[in-house]
Structure formats: C-alpha cells, structure tokens
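> one predicted model, sequence on top.
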Amino acid sequence: MTTTLIGKPVTRVDGRAKVTGAARYAADFNQHAQLYAVIVSATTGLGRVTALDEAPVRAMPGVVEIISHLNAPRLAYGPHKAFIDPEVGERLHVLQDAQVRFYGQPVAVVVADTLDRAERAANALRISYAAERPVVDPRDPKAQAVEPSGSRGHSHAARGDADRALADAPVKVDVTYDMARENHNPMEPHAVVAAWDGDRLTLWSKSQFVVNEQAEIAAIFGLPLQNVRVICPFIGGAFGTSLRTWPHVTLAAIAARQVGRPIKLVLNRRQMFFTTGHRPRTLQRVAIGATRDGRITSIIHEGNGETSRYEEFTEALLSATSYMYSCPNVRTSYRLTPLDIGTPNHMRGPGESSGMFALESALDELSYALGIDPIELRRRNEPTIDEGENKPFSSRSLVQCYERGAERFGWSRRTPAPRSMRDGRLLVGMGVASATYPVWYLPTSARVRLHPDGTAAVEVAASDMGPGTYTSMTQVAAETLGIPVEQVRVSIGRSDFPPAPPHGGSMTMASVGSAVRAACLAARDEVTRRAIADQRSPVFGAALEGVEWIGGNVRRLGDASAGQPYRDILASSGQPIEAHASNFRDPEAAQRYSMHSFGAVFAEVAIDPDVSTIRVRRALGAYGAGRIVNPLLASSQCTGGMIGGIGMALMEQTALDARDGRPVNAHMADYLMPVNLDIGQLEALFVDEDDPHVNALGVKGLGEIALVGMAPAIANAIHHATGKRVRHLPIRIEDVLTA
C-alpha cells in the first residue's frame, strides 16, 4: 500500500498545547461558584462505622457539608457492567451503609469553600469503628483460594497429559514465583469536577472510557443515559487506573447535588493507593519438562491472583502459556484468593506481564538445566500454529524478533556461564525474554465533517493518556482524505461523540483508527456523489465506480489530470459534508486466526559485587506488531513500557500492614519507581509485518506488549550476572547480597 503519512514520524499535533499549558485536564475545568470536596478514608481494614463526631468540624470556617452514610441519598445502583468490569460481584456502593470492607474505603466526604479548608476539615473529622482484623495476604492461613465463578476466569485448560509427561521428562524445572502488588502512579491524579443543571449532570473527569463512565453514573443515579455527559480531552497518564469508574466520581456527583453547586474533587497521592485499583499480587507455579535436546514435552502453569471479597477480579494471567511454545501436553489452572482489599484493576500489560514473568523465567531456568542458549531453546520450540486454539496465527514474527534483536543487542558476545562477564569490578549479565499480547479490536464509530475551506474535523469518544491518539488519528484522516495534517482537527474525549471502546488493551489504533478511516472513506464517497451531480464538475454524470480520489482531488478513472479539489466541490454549495461510519473486520477472521503481537526483549545489568546495587545499563525490544502508523510515537510507547518493566522488576511493591491492610508506602518517598537516573540506553525496533487479517489498517498495538517481557529479561540477566535465581518481584539489593 502506498502511503504518504501513515508510517511517517509525524511530531505530536497536541505537543504545543501540552508544553504551554493550553491542554486542559480534568481538574482544570473550574466552574463558577464551585466548592471543594475531600474524601475521608477509613482507617480500619474491616468492620463498621459506629459514630462520626461532626459537630466540631461543621463549626470550622468554610465548611459547607459533611456527607456520610447517615445523610447520603439512597442511590439506584442499577445494573451496569462493561467488559472491563468484574463479571462477578457488585461494585462498591459508596456511602450506602456503615460497613467497611477495606482500608481506605471512602466513609465520608467534606465540602468546603476552599481546598485548604476542606482538607483541614477532613483531617479533623473523628470517626469511630467496630474494627475486625482483615485478611490481606494470600499466604495468610485464613486466606482461601477459590475457583473463579465467572466465564472469564478460564480456571482450567488442558491438552494431552501434562502431569504424566512432566514425570517422564528427563529434564525438568518445577518452581514457584511471587509477584508483588503494584499501584498505578500516573502524573495526573484522579480528578473530577461535577456540575448539575436540573437533572442533567456534567462530569469533567479523568477517564479512559468516557462512554462507560457516562453509562455507569447514569445507572448509579437512575438517570437516562442522555442526562449524563462526560468530558475528558486529555489524560496525564493512566496505565489502566482510569478504565473503571471509581467511587470518587459518584461522591463528587452526590456532593454537587446535595449542596447545589459545582464540586471539584481531586484524590491525593495517598488516596490513589486505596480506591482506584492495583495490579494484583500473584503466586504462580511453573513446571516444564523437556527432552535432553531441548524439546518441551510438558508445561504446567498454575496461578493464583488476589481479589476483593465483593467483586471477582480476573485477568489473563495464564492465557499466553497455551500458544507461546510448541508442546503436546499443557495444563493451566487459575484460582483467586478473596481478601479484605479494594478490587484490583487492569494495569499496563494486565495478566500477560505477570504470567509471562513466571513462564519466561522458568524457560530461562530450563535453558541452564539443558545447557542450551535461551534463544536457541525458544527457536527449537517455535510453534507453527496456535496449539491452544488449533488455528494459524494471522502473523507471528517472534523468531525474526529474536534474530534482529540479538544482532542489534550483541547477544553473540554473551558467555553462557553465570558470573562469567565483568566490566572492571562490576558483574555483568545479559538476559532475554519473549513478549506477547493479543490483538483487541472492538466496535467503534467516528464522525467526519469536511468544510468548504478544505479542512476536516474528526470526532470520536476516544481518549489520549499519552501515546499520541490525536496525532495518529490525524495521520489516518489526513492520508485517507489526501490533505495535509495541518488541515485536520481531531476532537476526542466526550461521551456525546460517536462511541469508542476504552483507551487501553492496545486497541485504540486498531479500533478507533479503523473507524476514522471508514468515516473518511464515507465522506469521500459523499463528496464524489456531490461532484457527479454537479454539472460544473469534470466528473459530472460519471458512475461512482468510474471516479477515483487522488490526493484530495476527484477525477475520472484513467484521467491524467490532477482532478477537482474536494474543497471546490464543497465551495460550490457552501455546505459541509458530514459522514458517520463504524469500523469493520471480517467477522470470521477472528474465528479463523489467532491474533497476537510478539516481541523479544534483551536486557543487560551491571551489579556491584560489594553492595549489590543493580543497574539496567541497556535494553532492547524487537517487536512484530503489524503496521507501525507512527514510528516516533511507537518508539516512545515502547521505551515507556520498558521503563515500567524496570520498575516492575526492581522497585515497585505496595506493602500492606497485615494488622489493618494499610498500604505502608502509599507515597512517592517509599513507593519506588524509576526516575531519569535509573534509565540506561533503551531502544525499540520493529519487524516488518503485513497482516491483512487483524483490521483495515493492519495494526496490532504496542502499549501493553512493551512492558510484558521486560521484567523477566531483567530477572534472567541478574541470574546470569550473579548465579542467583530470584523468583519474586521486585528484586532488591538484599536479594542478591549473598550472590
């Protein structure tokens, strides 16, 4: 396909707005006469509220209202579940009863005329509890694992007889892995401004899924869908934390209705560890059996994820195990442990990043047991089809990713033995791991308006949390219409625009981009029809199929002239053209093919043998992700995901106090994340991949897969450097001190 803009490194069209402060985020939409709300969070991990000492707080300057279960309205909480919501259970009904289900649950909200006064009042509110001791650790003797009861759990899957094959295998590994709970910590905290106009509610809210937030709040308040409007043009990072609609949005709407004025509510950093989800802690067992020449004969992968007691959160922890490597005997088993915690949530690379850490670490262990290079072991077990689904891949470039990545990274310079590589006094290790993520593609609609001045306006209820949605959609529209990017204006982030799926799961480019393209094609067809009907047009009277669109011009097929610019066609009538269309994919394609992105991730670490400090000096990811719309944005996406993988491998862990479930490091001093000084040389490269089956644009998505293989690559590099195998994340200095 000949392209002019798709595939080009176009700089961000919204870049200037972001760096100059013109871009408006949720908390920037201040309203006339607004008040400020601050949540009061429970300080016990389980129990009941028995009393609130409100009188002293109501007497404080500027305090307008205190809302708790004692005076909050009884809300409808009508049924509503998007596919991102837990299938089983019921969302938290905020301020509807005295029950405390987890530490940090909202138990009151204080409204005042300034933020400072609201914060002071919230801190002064004294609440008494009948407290019980919660269970917050899946290894607690009181914790009981259960089978997922919904259809999404995929609790058990098997082919062949994995247990017998493992027992018979001449070489085997059988190990367990423990991956810590992590919390999303984007730059922009959760925020919402709520304003009522009669029975109509407008929410300027940080959301990755505005049409779902509209539907959720409408269901909670028992409102018609059209009575709720959600606006979110920009998101300052999210990583999944804003996919669901969390209780603070409901609280802001309650407060705004109760006091009769607009309300701004912004969570502080500490509160974001309580009520907006987290990556669940997982415990996994991986057992792999193989022949002495490295042919895998058995894979057993058992996983256990934490969930809340009031909802059943499941994720694709074990999904990749069935198709990653060729093996006749595979058994997976997924269970959940309900705990007295808030419901976990999808976090970048959900499920796959945790499951692939265990699988790729175990495969590395097997490579050492066999004495086979880790890449060669993967090559020997490369499948020709998806053996779990028994159907071909739409495209799979994992071997090419390893080949290109190994050459670029210099894998041939690696010596196999642990502790065999040094740089002066530093121990050096190289590790590798595979990455994968499914291709998601969901129904999306878009609207395109062509104006007589030659400009085009695109509207769709998508979001942009940083990857460049404005830019990539501008490229798709400009190329399809044959006009410069400067003549395209993309508007997103409003629930009254044509509906779009969540901005997550690496589905935005595939789903939204395909819809934008379809709408632009529909607009082109309407322009052509108008030209055919215009006696002054050079294509007057032609059949629709006898006219072609070239670079924004309409001409007859076979005509060598430049053709008639579409702006001239519209100018003759003075009326814009509006087209509305939805994306489309052959409905049988997903049934015929297994659709996934793949990648190979390489990492080099340097470890000080005296104090065991660990530094990722360089890393490289090679990805087969279909068509790359904008290599500049794609590279940025991948390096950002790799940085997240460094945090997962070496730093991020939310520690809970077993006595009450309190996150003891719910602040940026002790919840460690990578900063600039932690980042070495990072590089992303892309394998050419033409996949006509996934969608009209041939794209697969990059946001999730960029994180998936990084943590196991680092863990494997640490083993190569030190000879010590650490089977939990994060890996800290104390884990390798004795290496």
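Received it, and whenever you're ready, just let me know what you need.
> could you use CA atoms for every contact and neighbour count after this?
Will do.
> let me see the contact set for the residue lying closest to L75 once chain neighbours are set aside.
Taking Cα to Cα, 6 or more residues apart in numbering, and ignoring the residues beside it in sequence, L75 has F221 as its nearest neighbour in space, at 5.6 Å. If a contact means Cα atoms under 8 Å, 6 or more residues apart in numbering, then F221 has L75, A76, Y77, G78 as its contacts.
> could I have the buried ones of these as ChimeraX selection syntax?
With 16 or more other Cα atoms under 10 Å as the burial test, the buried ones among the contacts of F221 are selected in ChimeraX as follows:
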select :75,77
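> so L570 sits against Q564, correct?
No: using Cα atoms under 8 Å, L570 is not in contact with Q564; the gap is 10.8 Å.
> shared neighbours, these two?
By Cα under 8 Å, 6+ apart, no residue touches both L570 and Q564.
> can you pull the contacts of A713?
So A713 contacts S361, G431, V432, A433, V601, F602, A603 (Cα under 8 Å, 6+ apart).
> now, which of these sits nearest G680?
Nearest to G680 out of the contacts of A713 is A603 (Cα to Cα; 10.4 Å).
> that closest one: which element?
Per DSSP states H and E, A603 falls inside strand 596-607.
> the helix or strand following that strand versus strand 596-607: what angle between them?
Per DSSP H and E, the first helix or strand lying C-terminal to strand 596-607 is strand 614-624. Orientation of strand 614-624 against strand 596-607 (axes from the mean of the first three to the mean of the last three Cα atoms, to 10 degrees) gives an angle of 160 degrees.
> what packs against the next helix or strand after strand 614-624?
For strand 614-624, the following helix or strand on the C-terminal side (DSSP H and E) is helix 631-650. Judged by 3 or more Cα pairs under 8 Å, 6 or more residues apart in numbering; DSSP states H and E, the packing partners of helix 631-650 are strand 681-686, helix 705-708, helix 710-722, strand 728-729.
> this is the comparison structure:
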Amino acid sequence: MSVKFAETEQTTGTKYVGRAVDRIDGPAKTTGEAKFAAEYPYPGMAYAALVHATIPRGRITAIDTAAARAVRGVIDVLTHENAPPMKPAPKVSFLDLSSLASGTSVNYLATDEVHWNGQPVAVVVAETPETARYAASLVRPAYQELPAAVDFAAEEPNAVPQKGNLLAEAAADKGDAQGALAAAPHSVDLTFTTPPHTHNAIEPHATTAVWDGDRLTLHEGTQNMPWLRKHLAQRFGVPEKSIRVLAPYVGGGFGGKGSVWAGTLLAVLAARATGRPVRLALTRESVYHTVGGRTPSTQRVALGADAEGRLSALIHTSVSRTGRVGGMPENITGGSRHLYAAPNIHLRQSTVQLDLLSNTFMRAPGESIGTFALESAVDELAWELGMDPVELRMRNEPERDPVGGQRFAHRMLREAYALGAERFGWRERDPRPGAMRDGRWLVGMGVATAYHPSMRMTASVTIRLSADGTVVVRCGMHEIGVGAATVQAQIAADELGVPLESVRVESGDSDLPPGPGAGGSMQTASVAAGVLDACAKLKRTVLGLARRAPGSPLRGRKPADLEARDGGLYHGGRGQTYAEILAAAGRDHVEAAVKGNMLGFMVQTLRDRRKWVKAASGAQFCEVRVDPDTFEVRISRWLGVFDVGRVINARTAASQLRGGIVMGIGMALSEQTLIDHRTGRIMNPSLAEYHVPVHADIPHIDVHYLDDADPTMPLGLRGVGEVGITGVAAAVANAVRHATGKRVLDLPITLDKLV
C-alpha cells in the first residue's frame, strides 16, 4: 500500500500532526501485554453460556434443566422461571441519546416470550467454560410456536414510510422528479437489493462482570462506555456512579459493540444471581444469534438526463427492515441528498418489521449500501449516454447542497477525481464492454463516489502537566483498533510543545472524564476539540504563574503572543520552560479540565446544519479481472483518493481507509447472512460459511488523501473510519459491468449472477 504522507513541518507548521506516527498501543498488542474483556482474572471466577431459542416467535411452555443441573461443575441454570428480575429497557428517545444503547427491547429471562430464532432463553453458569457450554446443550425448552414474519422479500409490500429524526431525515422532495423522469430523453430506472450482514470482529463479544454489593465492575469490549453504564444502571436499579466499565482495548467494533446486547446483560445478571464473578465470552455462533447486523434492503434508483448528461431527475427510494423488538432505520438515501445537482429530487425511505434479531449500526450504516445503488445507477446512465462515468459525475457536481441549499463546509470531489484518474491510468480504459483483456481474463475498470457525513459530539478532557515535563491526557474514549490514543497524543504534544514520548493518554475507563462513543466517524474530532480547549486552558494557567514570578520574560505577555515549543512558552527567542515556571511557583504540576456541554453542543449542531453540509468524500477506482468461462471475479487493482480534511496521523488514517475498502470488497463479492425463510434461522453462523475477504482476495490498495483542512472542524479534520467503505461495492459492480457487459443489481456479486 502506498500512502500520501503529509510533509507536516513544511505544510502545517506542526511537529507531530500529520506524520506517520507508530501507534502507541502497538507494542502492548503485539507482545500480548494488552488485555481484552475476557482476559481479566478474578478469584472464584465462574463461566456462563447461553441457550438459544430455536423458533422465530412463540412462548416457552416448559424448560427442562434437570440434565444440565446434574452435570458436575454446574453452579446454576437461569431461566425465566428463576432468574432475578431486571428492569425493562428504556424507550428510545432522541432527547436521551443513551437510550439508543438498547440492542433490543426484550427483558431477558423475565418473560416466556420468544421474539426471534436465537434469542437467549437460559444461561448456564459453571466452574469452567467447557462445562457451561456442554450443560447448555442439555437444556430442553418446549414451545408454543406462533406465526412469524421472517422473509424480507415477502414482507416488503407491508413496509411503511420511515419517520425522520434529529440525526437523519427520511424523505425529501424538490420539484417534480416523476414528471422530469418521464420527460427525460435519457433515463435509467433500476431496482437493487442488498442482503443482511453480520458483525465479525476479531474479538467476539465478551463480558467479565463482578459485583461487590451494589457496586459493579465490568470488563467489556464496548464502543460506548457512557451509554453502557447508564443502561446497566437503569436495568439493575443502581446508581451510575456505582458502575465502573473498563474497556482499555476493544478488538474491533464497526458498530456491533455500540449497543448493549444480551450477552452483557445476562453476564451481569448471572454474576448478581450467583454472587460470583462471571465471564461470558460469546462463541462466534452466539454473536450471530444475539448481536444485530446490517439490514437487507431493496432500493429503486431512477435518473433522468439530457443529451449532455445533465441530470433532470433523481429518484431514490428504499425499503429496509427492523426487528419487531428493536432496531434503527438506516439513512440509505443520505448520499443521494447531497451528491448530484439535480433540479428534481424525490427521496423516500420505508421500513418493515420482522420477527428477527434487531438490526444495528454497521460501518457506514445506510451510506454503505445506499451508495451501491446510487453509484451503480449513475454508472448505468453513463452507459446509456455513451459518456465517460467520471465526466458524468463532474458534470453534475453541485455548488451547493442540492436539497437544502446549504454551503459545503469543504468539498474537493473534483480534485479527488482528477488526481485519481491520473494516477489510476483512467485514460487507458477502452470504453467498450468486454474489450480489455489480460491473456484470457476480461479486464474491467469502474469508479464510484465515496461519501459519509462528518459529525462530532462533546468530550470532557483533563490534561495534567508535571514539572518533569510529562503530560497526561485523560478522557474516557475508546481504542477499538484505530489508534485513537496516538492521534490525541500527537495533538497534545504539538499544542504544548513537548516531545511525543512525554505524553501519556489514559482512556477506556468510565471513571475518566466522559468521552464520546467510538462511532459515526466522530470520536477523533470530538476528543480533539476537548484536547485543544484543555491545552489552551492549561497554557493560560501556566502563563498566569509565570506573570507572577519576578523577572520572568513572560511578564506582560498575552497568550496570543506566545509559542509552545521546546517544553515551554516562548516569544521570539525569549521564554521559559514549564519546569522553570512551575519551580518558580512552587508547584509540581498544573492541571486543566474542560467539560462537555451536551445541551449547548446540540443547539450549536442544529444551527450549523442549517448553514453547512459537512462530509468526507472521495473517488474509488477499481480494476477487476473476470474469467470468461467460470465468471470468477478477481480484483486486481484499487485506488482511493479521499477528501477527509486534515489528517492527524498519516499511517493510522491510511489504515482506516484501507480497512473500509477491504470491508467493502467483502460486501461486494462474498458477504451475506443467509436466513431460512421458514424458521428465521441463520444458516451460516460461522466464518466457515459466512465469507469475509482474506489476504488472497485483496489486491494492492493505493490510498491517497488531499490533506486540506475543513475550516469548520477541530484542526480541520474529518472522520476517516467509515467513508472508505462507501462507494466500494458500486466501484466493483461498475468494473464488472465494464468487463462483462452485465449489470449486477443484487449483492453479493457471485458467479451465478454473471452466467
């Protein structure tokens, strides 16, 4: 992989921001020193395993636990007949964002109702994990089965219009899109489908729960400690302050660890019921049964254009699903709201409820599958017009937001496409389908636009500067494998003018000042804003100490006059080190804290949304080779050029963008959760049958970014975690269309769809 590394000292005037800095958590992870949720020892540890329902909907009429209880080493078997009660899950409200943490509304083991095939109906607690799993296999529930709706395609006609919310709108109308489509001299009108997808993080969900009276210590791989903590306090009737969540390392999340699922709740419940520390590490199959994934979708995209390729109509509608006991609709048409300058636009999102496990956030929810449909349709329109697909996109690049009319805070898609086309050799593309070959292989080249909104939340941050020159940044943020602590250390080092190695970042503990969740590509920007404010406050405090010292060269200076460098504050060639200032003041350290103001932040965010559209974007270029006899598809080359604002760490940003592309390749070619339309059973609940990309599937990936700051975001940065997956599936489909002449409308692109 090649990456454009910023020449930071020349272009930005900083010492660390923009550099390809090694991750500070790298040594701990590569040596095994880093501990994850299932690796903390406690005396008297017990182990739990789940028993899953085998029907999609109904009631438990009896549950035979005798054989399980008879197994040596079994401590208890908890069912709806004997489990201590939990309080119900709070209702979802956008006035309390923590209510979004409820993976489902089911009050586990407090009801005999079954809501999906795989719902936990019992928990076995034993002395060893092997004993727990074996005993769980001996539990025998009996059911009264009730009619269930589990077939998405069959239930699609029952979909109802989705309601908008504060985070995303579900509909838009501008002009007369239907009339403009009918009158357009050139048009395409296509229906796309995408399957459900399941989370497969390297670290399966795991919980270690320890009660001490009414105090709970929880080791949990979570992406949102504040939400989890509040949720558990509500469910178990204890104060938030009596719960400590520890998540220093999370072995992958992608949205699947942003909500509270059955495994966490039942581990905490089992620990309270048995009076023992309890560990519940889900098997891969249990993850499929109890942790939500991506919704399937059906989408219609219709485009009308004149002979020059200027759009006259853009229609994008979608149907997705939620569970009858929970799940959030996805912003599938979000990209269509912002990407193309059409005078007539019609957007609608609808949902249908099924008797399946609730869907949940999964890397770029909505945009990942929405851009597949939109960008495939744009490519097909290019074929209809006989126009280069890059030229068609640039001809319809808007100056302002097409629906709302707001200004773009920062948008460099033209520059991304120009650089990408040059570096990828787009001019060498023969526009005729099936005309390019490499030996016997058909060669195709495709492009698509990447797009993901840029957001941020509040973060509370404390920074401590000691007389020995060390700096400690404290924030309850999350390290889910992205280098979160590394980038904040880089920012603090630059702001305070100290060596990077003197900065330590404390995170992953709910006792720390609360940070945002690691989701929505907003953690870095959110925490960076807090770090910048805390550093500024700290420097003002240090300057105040210096001013009071007789003979200090900083007396009479204002904060704006000073430069933080060489471990101190300077004006021109005169100044003092922090050690000198603190020694003169008789202090061994100074500290500054900033506290996030959620109400004020939300008000400002709503104001900003009326003024700006903020998003990361990019151009995805893909080359495929297709066997003309077997229709095997191999991706041979990839280039992504991204406008993600200012990049803080060249290495970790490129890794995130590349990871998104890899995940998008899986979505394009192999990933799908197969559901039995009679029983609602997941038929491929393992990595042996659910096919994610492996090394042999991934080509050389060339990643570039423009590294131009967004003036409306902290340090000019935008999130990079999710934009990389958007547009990927479409770029693959468009390359396959070029190679074979066949347009695949249904993901994944498997051999049977090309024969």
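Received the coordinates, thanks. Source: prediction; values computed, not measured.
> read off where the strand holding A603 of the first structure ends up in the second structure.
Using TM-score structural alignment, strand 596-607 of the first structure corresponds to residues 615-626 of the second structure.
> how much does that stretch stray from the first structure?
For stretch 615-626 of the second structure, the mean deviation from the first structure after alignment is 0.5 Å (mean Cα distance after the TM-score superposition for the first structure).
> buried sites along that stretch?
Result for stretch 615-626 of the second structure [16+ other Cα under 10 Å]: buried residues A615, A616, S617, G618, A619, Q620, F621, C622, E623, V624, R625, V626.
> now render the residues you listed as CSV, adding distance to A409 of the second structure.
Listed next are these as CSV, based on distance: Cα to Cα, whole Å:
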residue, distance to A409 of the second structure
A615, 8
A616, 10
S617, 12
G618, 15
A619, 18
Q620, 22
F621, 25
C622, 28
E623, 32
V624, 35
R625, 38
V626, 40
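> if we can go back for a sec, mind checking what the residue nearest to L75 of the first structure lines up with in the second structure?
Here F221 of the first structure is matched to F236 in the second structure, going by TM-score structural alignment.
> burial of the aligned partner of Q475 of the first structure in the second structure, as a residue count?
Here Q475 of the first structure is matched to Q490 in the second structure, going by TM-score structural alignment. Neighbours of Q490 of the second structure under the rule other Cα atoms under 10 Å: 24.
> what range in the first structure matches stretch 128-139 of the second structure?
With TM-score structural alignment as the criterion, stretch 128-139 of the second structure aligns to 114-125.
> pull the residues that contact the matching stretch.
35-40, 52-54, 57, 60-63, 109-112.
> and those, which of them are in strands?
Using DSSP state E, the subset of those located in strands is 35-40, 52-53, 63, 109-112.
> summarise which helices and strands the longest helix anywhere in the first structure is packed against.
Using DSSP state H, we find that the single longest helix of the first structure is helix 508-532. Applying 3+ Cα pairs under 8 Å, 6+ apart, one finds that helix 508-532 of the first structure contacts strand 445-450, helix 469-481, helix 566-573, strand 577-582.
> T4 of the first structure is nearest to which of these?
That would be helix 469-481 among these, by Cα to Cα, at 6.4 Å.
> buried stuff in the closest one?
If you call a residue buried by 16+ other Cα under 10 Å, then helix 469-481 of the first structure has these buried ones: 469-481.
> on that earlier part again, the match of F221 of the first structure and L266 of the second structure: what is the separation?
According to Cα to Cα, to the nearest Å, F236 of the second structure stands 11 Å off from L266 of the second structure.
> for K742 of the second structure, same thing?
Between K742 of the second structure and L266 of the second structure the distance is 49 Å, computed by Cα to Cα.
> the two - which one has more neighbours?
Comparing K742 of the second structure with L266 by other Cα under 10 Å, the one with more neighbours is L266, at 26 against 17.
> that one falls within a helix, correct?
Yes: under DSSP: H, G, I helix; E, B strand; the rest coil, L266 of the second structure sits within a helix.
> need the contact list for A157 of the first structure.
Contact analysis of A157 of the first structure by Cα under 8 Å, 6+ apart lists V330, R331, T332, S333.
> as a markdown table, those with distance to E312 of the first structure would be great.
Shown next, in a markdown table, are these (distance: Cα to Cα, whole Å):
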| residue | distance to E312 of the first structure |
| --- | --- |
| V330 | 26 |
| R331 | 23 |
| T332 | 19 |
| S333 | 16 |
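> excluding chain neighbours, give the residue nearest to the residue opposite R567 of the first structure in the second structure once aligned in space.
For R567 of the first structure, the aligned residue in the second structure is A579 (criterion: TM-score structural alignment). Excluding the flanking residues, the one nearest A579 of the second structure by Cα to Cα, 6+ apart is A467, at 4.7 Å.
> what residue of the first structure matches up with the one you found?
The criterion is TM-score structural alignment: under it, A467 of the second structure has P452 as its aligned partner in the first structure.
> before we move on, back to that, want to throw the ones in strands among the contacts of stretch 114-125 of the first structure into a markdown table with neighbour count and distance to D293 of the first structure?
Shown next, in a markdown table, are those (neighbours: other Cα atoms under 10 Å; distance: Cα to Cα, whole Å):
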| residue | neighbour count | distance to D293 of the first structure |
| --- | --- | --- |
| L35 | 26 | 70 |
| Y36 | 26 | 67 |
| A37 | 32 | 65 |
| V38 | 29 | 63 |
| I39 | 27 | 60 |
| V40 | 25 | 61 |
| L52 | 15 | 69 |
| D53 | 12 | 72 |
| V63 | 22 | 74 |
| V109 | 26 | 64 |
| V110 | 26 | 67 |
| V111 | 30 | 69 |
| A112 | 26 | 71 |
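> where's the residue lying farthest from the centre of the first structure relative to Y566 of the first structure, distance?
Relative to the C-alpha centroid of the first structure, counting by Cα atoms, centre = their mean, Q535 is the outermost residue, at 52.1 Å. Distance of Q535 of the first structure to Y566 of the first structure, computed by Cα to Cα: 15 Å.
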